[in-house]
Every structure is written in C-alpha cells, then in structure tokens.
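*Asks:* predicted coordinates and the sequence they were generated for:
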Amino acid sequence: MRPITAIGFDADDTLWQNEQYYRLTEEHFQTLLGDFAEGARISERLLEAEKRNLAQYGFGIKGFTLSMIETAIEITDGKVPAKTINEILDIGRDLLRHPVETLPHVEETLRALNGEYLLVLITKGDLFDQERKLAQSGLGDLFDAVEIVSDKNATTYRRIFSKVADGPERAMMVGNSLKSDIVPAIAAGSYGIFVPHALTWVLEHVDKPVDAPRFREIIHLGELPDLLGRLP
C-alpha cells in the first residue's frame, strides 16, 4: 500500500510566479513617495503596516494595497495627495490583473500525478484573486479539490487532509514557504516537500526543519515523481 495517497500543492511561487510582481509594485510605490522618504525607509514602513494588518485584511493584493495607502499617509504625515492615492489604487488593480506565469515543470508534473494521487490545491489569500489565477493557469482540471484558506497552520492541514483524503499521515504538502507550507504540514503529521523559490516574502522565512523525518527538499517540481517513488 502506498504511504501517500494525497498531495497538497501551494499556489503562489510554487505553481506560478507571484512575489516578483509584488516586488515590482513595491518599487513603483517607492517612486511615488520618493519626494517624502528614501526607498529603503518606505519599504520598511510598508512591511510594518503589512504585519499590523494581516489580522484585519489577511493575505493578498487587497490587503497589500490598503497597507500601501496606510504607509503613504504615515510617510507624508497625512499630506499625501489624492492623485497619489489614486495611483496606488491603480498599481494595486494592475497587480490584480497581471497575467499568470506558470513555473517550469509544473504542468507536466501535475499531469503525471493526476489519477495516481488525489491532488489538492491549498492556497491562502484573496478568494477572487486566487480563483482568477487558477482559472488563467489552465491547471484547474488537474486538481481533485481546491481549498482557499485565510491562513495555513497544522489545524488547517489536519482538517483538509481528513476531509478530502485519508488523513494527514497519508498526505504531503508541497510548497515554497517553510512557514506556511512545510512546518505546519509536518506538525500535522504529513510530509513537507520544500521547493525553494528565488523570491520569498520575508514574513514567510523560518528555519528548515532538517531534523524532521518527513521533511524533504527538491530543486523543482519535476523532481517530485521520483521522490514519491523513493518514500519508505
């Protein structure tokens, strides 16, 4: 009997590019406020706002846009021009409309595993935006279930893998975020397969759980089928 019957996949920066567009938007934001502060200071204040606002706005572009507006008000001591607020809203909307760029090895790997394992997309963020990206990616038909959640923790993975699969012990989670995808999945009893991405949001950084028996790391998703064949 296979040790694993279900595989969960993160979406942003695991299946398709995401963080690089946030970085470009942040650079544009720095330019908009360049008369009021240096770029590094603007980014520092923006990160502080994002940390404060996660509990209220959650993850995703809408919360990021609201944090940019809040930062603009703080940086300018309330003097930010209405035109600048409009420009911030525009770059937030541009981020929501950005085309989906699927990462290498994603589609062929999903097609190879489809029908062999129960595939579950597990992603956090804005519901409409994640649904849009999944639809534009053309990958939706390759998943047996889609779960868009407000956050990812051990309870999330236990609930999802118990609901749609044979429980967390017979599942694995694949993703680029150690904090959201790997560490909590392992805590839930699943395998955690780390696929590093060149750009990962600073708030998603934690140490690798190298001593965890169910931790694995691969260079790209194309290595996943071979890894599955080598599990004990």
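*Replies:* Perfect, I can see it now.
*Asks:* hey, let's count contacts and neighbours off CA atoms from now on
*Replies:* OK.
*Asks:* counting by contacts, list what the longest strand belonging to the chain packs against.
*Replies:* Longest strand in the chain by number of residues (criterion: DSSP state E): strand 118-124. Helices and strands touching strand 118-124, by 3 or more C-alpha pairs under 8 Å, 6 or more residues apart in numbering; DSSP states H and E, are strand 6-9, strand 145-149.
*Asks:* next one for the comparison:
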Amino acid sequence: MSMQNIKVIAFDADDTLWVNETIFRSAEEELCDLLTDYMPREEAGKLLFDVEMKNLPLYGYGIKPFTLSLIEAAITISNGDMKIGLVEKLIEKGKQMLEEPIELIDGIDSTLEELSKRYRLVMATKGDLLDQERKLIKSGLERHFHHIEIVSDKTEKQYKKLVRHLDITENEFLMVGNSLKSDILPVLNIGAHAFHIPFHTTWAHEMVDGKIEHPNFRSFTRASQLLEVL
C-alpha cells in the first residue's frame, strides 16, 4: 500500500483517542448488580443490550441514550416494581459518566503531534454532539485537528460526504479507528484507506466476523506504530 497519496488522516474518538468503552461496561455491571434480586446478571446484561439495540435508531449513540436504556431495562427486569431510588441511582450514574475524566490512549498525543506536521488531521466520530465536543476540549487534543466531524452514525454516505467536504479524493483519505464496523469497512468500501488499532474491549454492536483482506487496510497494536509507515 502506497502512502504517498494520503493528504488527510481522520481519527475516531472513543477508544481511539481516549478510553470510553470501559466506562459503559462498568455501568452495565452496576445495573446487573442492582437487579440481581429480579434476574441473573448474565440475563440482565443481554436484556440491556436488546433494549439498546431497539432504541438505537431513535436515540442514537452516547451516554444520554445509554442512560435512558438503563432505566428502561431496569423497569423491564423488575416488572415495573423497582423503587424510585433505583431510578435516581441510574440517572446519577449517567451524570457520573458524563463527568468522567478523560484518559488518553497511550501515545496518541505525541503521534498526533508528529502527524499534524505532514498531514491535515480530522476527528471523525459519532455520538452526542455536546458530549463529544466536551470530551475533545477536556482531552487537550483539539489543537491537532484541522476539522471536527460528529455524526449520528458512520456510513459510506457520511464518509463520502466528508471526503467531498475536505476537497480530496477517496484515495487521499485515511481513517484510523478501533471499530471494524464503523471505522474500517465503510471506508474501504468507498475506496479510501483504513488503519485499525483495536481497543481491548469492544461493544458487541461494533463486532464483525471474519478477517479483512484489502490492499488499503492495515492493523496495528498501538498509535505510535503509525509513525513507522506515515
């Protein structure tokens, strides 16, 4: 794969720039612990996931939609018998998630610093606009990026729109992210380049089966390895 044509490198945010998924998994475990009197932990976890998937087209991605799904799942699991105190705990949990300190992915700041000297960098992520903007500012990484793109979902159509907005061709665009489903496959499908840096925990909704074989694809274990090929 030739890197000579690359002009713009886009980075996913959650679990590519900073830690995110572990915060959600901790909240799920807390819900399951609170409801063990009504349902075994594993069953409660599966029910919560089903509620999230049902609500995704309506609510989108992010902590606030997740909190609503937590409350709905708790109502379902308890057959509407849960006390108001539990609702208050779940709402408070959502607020705590929104106020979590930002933990940067190891090596990402220095990697962005170096890459910004040679490429236009873009943050391209999905989720809640207010929450993602807040996290970006708190992260201290905003200075590295030429453009910020926050969308409701990452699709081939959205990536094509982003490429046109950046006034480049698909072959001049590289996406870096932790999700094969959101950051890699749709980008490869439009003829652009995609680098995968997996995070140790992946949301079930973002998992895909099979191995990716594509000339525009590479996989790395840490952000600093990007500097070896770019």
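*Replies:* The structure has been received and is ready for your questions. On a predicted model such as this, the values are computed, not experimentally measured, just so you know.
*Asks:* residue range for the longest strand of the first structure in the second structure?
*Replies:* When the second structure is aligned by TM-score structural alignment, the counterpart of strand 118-124 of the first structure is residues 120-126.
*Asks:* the matching stretch against the first structure, how far on average?
*Replies:* By mean C-alpha distance after the TM-score superposition for the first structure, the fitted stretch 120-126 of the second structure averages 0.5 Å away from its aligned residues in the first structure.
*Asks:* quick one: buried residues of that stretch?
*Replies:* Within stretch 120-126 of the second structure, the residues that qualify as buried by neighbour count (16 or more other C-alpha atoms under 10 Å) are R120, L121, V122, M123, A124, T125, K126.
*Asks:* what does stretch 19-32 of the second structure give?
*Replies:* In terms of neighbour count (16+ other C-alpha under 10 Å), stretch 19-32 of the second structure has its buried residues at V19, N20, F24, A27, E28, L31, C32.
*Asks:* can you check stretch 99-117 of the first structure too?
*Replies:* Buried positions in stretch 99-117 of the first structure, judged by neighbour count with 16+ other C-alpha under 10 Å: V100, T102, V106, E107, L110, L113, Y117.
*Asks:* next one: the alignment partner in the second structure of the third one from M175 of the second structure, what distance?
*Replies:* Under the alignment (TM-score structural alignment), V106 of the first structure maps onto I108 of the second structure. In this view, I108 of the second structure and M175 of the second structure are 15 Å apart by C-alpha to C-alpha, to the nearest Å.
*Asks:* the helices in the second structure, which residues?
*Replies:* Remark: helices assigned in the second structure by DSSP state H are 21-34, 41-59, 63-77, 84-98, 108-115, 129-139, 156-165, 185-189.
*Asks:* A223 of the second structure is nearest to which of these?
*Replies:* Nearest to A223 of the second structure among the helices of the second structure is helix 108-115 (5.7 Å), distances taken as C-alpha to C-alpha.
*Asks:* contacts for stretch 50-66 of the second structure?
*Replies:* With contact meaning C-alpha atoms under 8 Å, 6 or more residues apart in numbering, stretch 50-66 of the second structure is reached by S69, E72, A73, G94, M97, L98, K126, G127, D128, D131, S152, D153.
*Asks:* could you tell me where it falls in the first structure?
*Replies:* When the first structure is aligned by TM-score structural alignment, the counterpart of stretch 50-66 of the second structure is residues 48-64.
*Asks:* test my guess that the match of V106 of the first structure contacts L226.
*Replies:* No - contact status for I108 of the second structure versus L226: not in contact, 10.0 Å apart, counting by C-alpha atoms under 8 Å.
*Asks:* can you tell me the closest non-neighbouring residue to the match of V106 of the first structure?
*Replies:* The shortest distance from I108 of the second structure to any non-neighbouring residue, by C-alpha to C-alpha, 6 or more residues apart in numbering, is to A223 (5.7 Å).
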